[in-house]
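Participant: Below: sequence and its predicted model.
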Amino acid sequence: MGIIKVENIRVFANHGCLKEETKIGSDYRVDLKIKANLQASAQSDDLGDTVDYVLLNKIVREEMHQPSHLLETVAKRIIVRILKEDPLVTKATVWVSKLNPPIGGDVEMVTIKMTERRKNLQ
């Protein structure tokens, strides 16, 4: 087994419960931690034998561009797609952070974290 991390994916998107948030948008940060068997790719040196982090980045960007009220919804969509589109992934963790959230204070970011395992694992 091994871990692939894709960190600090920066995206501008339109999520939030307030009309202003979905209208003007905000900056977000997404981080991924993917667990997969990396032994085959370590031997073969072939991209087809590993988790392609270009695909992971693409999934994040596409899902972040679909407006949602809650960050939890976006995180769930990202995880579902990763597990669906890459059969090598056995476990996925995603952090979605809203930078400078409009919550009435000096807050750098609000982050939600979600993890799921592939269900058909023994």
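Facilitator: Nice, thanks for sending it over. Numbering: from 1, shown residues only.
Participant: C-alpha only now, for contacts and for neighbours.
Facilitator: Will do.
Participant: The top helix by length along the chain: how far from the chain's middle?
Facilitator: Looking across the chain with DSSP state H, the single longest helix is helix 71-85. Centroid separation for helix 71-85 versus its chain: 7 Å, with CA atoms, centre = their mean, to the nearest Å.
Participant: here comes the other one, which I'd like you to weigh against the first:
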Amino acid sequence: MDKILVQGMRFYGYHGAFPEENKLGQRFYADVTLELDTRGAGETDDLSKTVNYAKVYELTKEVLEGEPVKLVETLTAQLSDRLLEEFSIVEACVVKVIKPDPPIPGHYDSVAVEIRRERGKD
């Protein structure tokens, strides 16, 4: 299966388990890999036969800057579900959401959740 990668997207959201995270907000990053057949687009140079990267970014922004949730797991699952709903040509996706500088004891660069979802599988 071919892959389209949209990496290093950066957003500001109000997600987290602690009240101060919901009030102050923080940065979130996302990497998305979409698995699909790109032959039609490659042969015809036709954007309608592939995934528009700008739409991937906008959808990711809606989720990561949207309604606050407590868990990075929830954000990641919501984003993967939305990608599969929006792009019927996509057979599977890998979504990674990164929370840099999490407010937990100790020194961490970041925490992240990465999931893979396939069309038609729960």
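Facilitator: On my side now, so go ahead. In this text the structure is predicted, and so the values were computed from the model without any measurement.
Participant: ok so, going back, which outside residues touch the helix or strand following the longest helix of the first structure?
Facilitator: Under the assignment DSSP states H and E, the closest C-terminal helix or strand after helix 71-85 of the first structure is strand 89-99. Applying CA atoms under 8 Å, 6 or more residues apart in numbering, the external contacts of strand 89-99 of the first structure come out as 26-37, 51, 71, 74-75, 78-79, 82-83, 108-118, 121.
Participant: so strand 89-99 of the first structure matches what in the second structure?
Facilitator: Mapping strand 89-99 of the first structure onto the second structure (TM-score structural alignment) gives residues 90-100.
Participant: sorry, back to before: now, of the contacts of strand 89-99 of the first structure, which are buried?
Facilitator: Buried subset of the contacts of strand 89-99 of the first structure (neighbour count, 16 or more other CA atoms under 10 Å): 26-37, 51, 71, 74-75, 78-79, 82-83, 111, 113.
Participant: on average, how far is the longest helix of the first structure from the matching bit in the second structure?
Facilitator: Here the mean offset of helix 71-85 of the first structure against the second structure after fitting is 0.8 Å, by mean CA distance after the TM-score superposition for the first structure.
Participant: Counting by contacts, list what that helix packs against.
Facilitator: Packed against helix 71-85 of the first structure by the contact rule (3 or more CA pairs under 8 Å, 6 or more residues apart in numbering; DSSP states H and E) you find helix 53-64, strand 89-99, strand 109-117.
Participant: so which of the ones you listed is the most packed in?
Facilitator: Mean neighbour count, computed with mean count of other CA atoms under 10 Å, is highest for strand 89-99 among these, reaching a mean of 21.
Participant: Now do it: distance to the chain's middle.
Facilitator: Distance, centroid of strand 89-99 of the first structure to centroid of chain: 4 Å (CA atoms, centre = their mean).
Participant: Tell me what angle that strand forms with helix 53-64.
Facilitator: 50 degrees (axes from the mean of the first three to the mean of the last three CA atoms, to 10 degrees).
Participant: Select, out of the helices and strands packed on helix 71-85 of the first structure, the one closest to L18 of the first structure.
Facilitator: strand 89-99 (13.6 Å; CA to CA).
Participant: Mean per-residue distance, the closest one versus the second structure.
Facilitator: Strand 89-99 of the first structure sits 0.5 Å off on average (mean CA distance after the TM-score superposition for the first structure).
Participant: Excluding sequence neighbours, find me the nearest residue to the residue most central in space within the first structure.
Facilitator: The centre of the first structure sits closest to V94, judged by CA atoms, centre = their mean, with a distance of 4.4 Å. Leaving aside its sequence neighbours, V94 of the first structure sits nearest to L32 (CA to CA, 6 or more residues apart in numbering; 4.7 Å).
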